[in-house]
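Enquirer: please work out how this folds:
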Amino acid sequence: MMESEIVGAAASAGEFSMWALFLRADLVVKAVMISLLLASVWSWAIIFEKMALMARLRRKARGFEDEFWSGEPVDGLYEDVKEKPDHPMARVFVSGMREWRRGHVDGKPTPGLKERVEQSMSSTFAREMERLDRSLGFLASCGAVAPFVGLFGTVWGIMNSFRAIAASQNTSLVVVAPGIAEALFATALGLLAAIPAVIFYNKITGDIGRYAGRVEAFADDFIALVSRHSDRRPS
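Expert: Next comes the predicted model:
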């Protein structure tokens, strides 16, 4: 009988929905909850943007490689994309072709041309990969920090529960439950922000790594191609 009375009293103390827990929380716990929700929303925005970007880059890379290896002169491909290369592989190709063309005098390659082409493509590649890595630091930070932020809200909520017990001199569920529920809700929000951030950070970095390897392989093939072309020219 006493247990049912306690449960009924707890129910009358207010709902335990997420919104009710947020409204009952003090300013510190509310700030923790809001920051974790914002971090979660921003993380998902980054995740969706990066996933869509990588899918688009893979599609463009396939089409570009098909054109490059189609047997047509690479000069024609260069003329098509040199004004607006819209993906990293095309930009690496354009930088290499531009340096290749500049490195000829009277139709003959100048000394060290291959090394300059390789350096130009390498620099462009590094800039493109740096651009792809942008915003991923937030996912890594969110995955590492969000659980501790949630834990801070948990500790603060439990402290509020103990203060309520001390003020009322009552250890019943009615006094303890609201603060404990708020504390656990903060923990849940921390995990809600952290888990997707960690999972998709690992996936996206893996996708970028595989794409980077693909672009590097293309650059190596291009350098080998122009090197053979240069070797065939009469001295």
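
Enquirer: going by C-alpha atoms from here, please, whenever you check contacts or count neighbours.
Expert: Fine.

Enquirer: mind giving me the packing neighbours of the helix or strand encompassing Glu115?
Expert: Glu115 belongs to helix 113-133 when assigned by DSSP states H and E. Contacts defined by 3 or more C-alpha pairs under 8 Å, 6 or more residues apart in numbering; DSSP states H and E place helix 113-133 against helix 88-102, helix 173-232.

Enquirer: what do you get if the cut-off is 7 Å, keeping everything else the same?
Expert: helix 88-102 (3 or more C-alpha pairs under 7 Å, 6 or more residues apart in numbering; DSSP states H and E).

Enquirer: and Leu151, that's in a strand?
Expert: No. Judged by DSSP: H, G, I helix; E, B strand; the rest coil, Leu151 forms no part of a strand; its state is helix.

Enquirer: next, the second sequence, to be compared with the first:
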Amino acid sequence: MQELTFVDMMLGSSLFIQFLMLCLLLGSIISWVSIFQRWQLFKQARTAHQEFRERFWSGMELSELFRTTDPHEAEGAERIVFSGYKTFNRIHKQTTDPATILEAVERSMRIAIAEEQDHLHDGLPLLATIGSVSPHIGLFGTVWGIIEAFRSLAVVKQATFAVVAPGMAEALITTALGLFVAIPAVVAYNRYLSSSELLLNHYENFADEFSGILHRSLVARKAD
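Expert: Okay, here's the model as predicted:
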């Protein structure tokens, strides 16, 4: 008897099972595209954060540091601190009260951090959805295939393992495909979620350090 290959079982399955396989294939393609895009985004975010941190602590004046900053191109800590610096300059012209100025600066930076969080988390819900739904689609296909296999046995006078095995193997294909799609998506989701939280912690620490610098500057001016 000719041995059934994986491709033969896929092509020989019912139209409904083939439809589920197509859905899983599309899910896998979308998942890998999203994984690659997230990898590029986090790589760029880490590089930008490190470069800005080095420039920030190089001793350069804040006015010089942000003189050529484009708010539309700035990202990460640079965008957060730049937002606070703009607010500082605007509020400082209206009042000299350190508490009022710092409250406005910190509120501006919190908003910027929330926007960065949305940017970093963009695409992660899609990976989570693919990772959680794919095994269920595969299991549904397996249950459907087993039902069809047992229905086909009703018209067979003698049911042997050789007769049952091909149908059962075809039924289990969707479960295997579901796991094949889900595992990379779940691993990538957890990895990128962890990277996102780490970067956000760095951003928050940077914002706190910047607030401390402004506070010391305001106290020194008030003392003078």
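
Enquirer: care to give me the TM-score?
Expert: The TM-score (TM-score structural alignment, normalised by the length of structure 2) is 0.92; 223 aligned residues with a C-alpha RMSD of 1.8 Å.

Enquirer: count of neighbours near Tyr85 of structure 2?
Expert: Tyr85 of structure 2 has 21 neighbouring residues, counting by other C-alpha atoms under 10 Å.

Enquirer: residue in structure 1 matching it?
Expert: Under the alignment (TM-score structural alignment), Tyr85 of structure 2 pairs with Met97 in structure 1.

Enquirer: cool, and Ala165 of structure 2?
Expert: Aligned by TM-score structural alignment, Ala165 of structure 2 pairs with Ala177 of structure 1.

Enquirer: how close does its match get to Ala166 of structure 1?
Expert: Relative to Ala166 of structure 1, Ala177 of structure 1 is positioned 14 Å away (C-alpha to C-alpha, to the nearest Å).

Enquirer: more crowded one of these two?
Expert: Ala177 (17 against 12).

Enquirer: ok, and the closest non-adjacent residue to the residue most central in space within structure 2?
Expert: With distances taken as C-alpha atoms, centre = their mean, Leu124 lies nearest the centre of structure 2, 3.0 Å away. Nearest non-adjacent residue to Leu124 of structure 2, counting by C-alpha to C-alpha, 6 or more residues apart in numbering: Tyr189, 6.0 Å away.

Enquirer: that neighbour contacts Leu127, doesn't it?
Expert: Yes. Judged on C-alpha atoms under 7 Å, Tyr189 of structure 2 makes contact with Leu127 at a distance of 5.9 Å.

Enquirer: how close does the spatially most distant residue from the centre of structure 2 sit to Ala112 of structure 2?
Expert: Ranking residues of structure 2 by C-alpha distance from their mean position (C-alpha atoms, centre = their mean) puts Lys157 at the top, at 54.0 Å. Separation of Lys157 of structure 2 from Ala112 of structure 2 (C-alpha to C-alpha): 71 Å.

Enquirer: counterpart of Ser217 of structure 2 over in structure 1?
Expert: Using TM-score structural alignment, Ser217 of structure 2 pairs with His229 in structure 1.

Enquirer: now Ser58 of structure 2
Expert: So, by TM-score structural alignment, Ser58 of structure 2 is matched to Ser70.

Enquirer: are we agreed that that match is in a helix?
Expert: No. The assignment for Ser70 of structure 1 (three-state DSSP) gives coil, which keeps it out of a helix.
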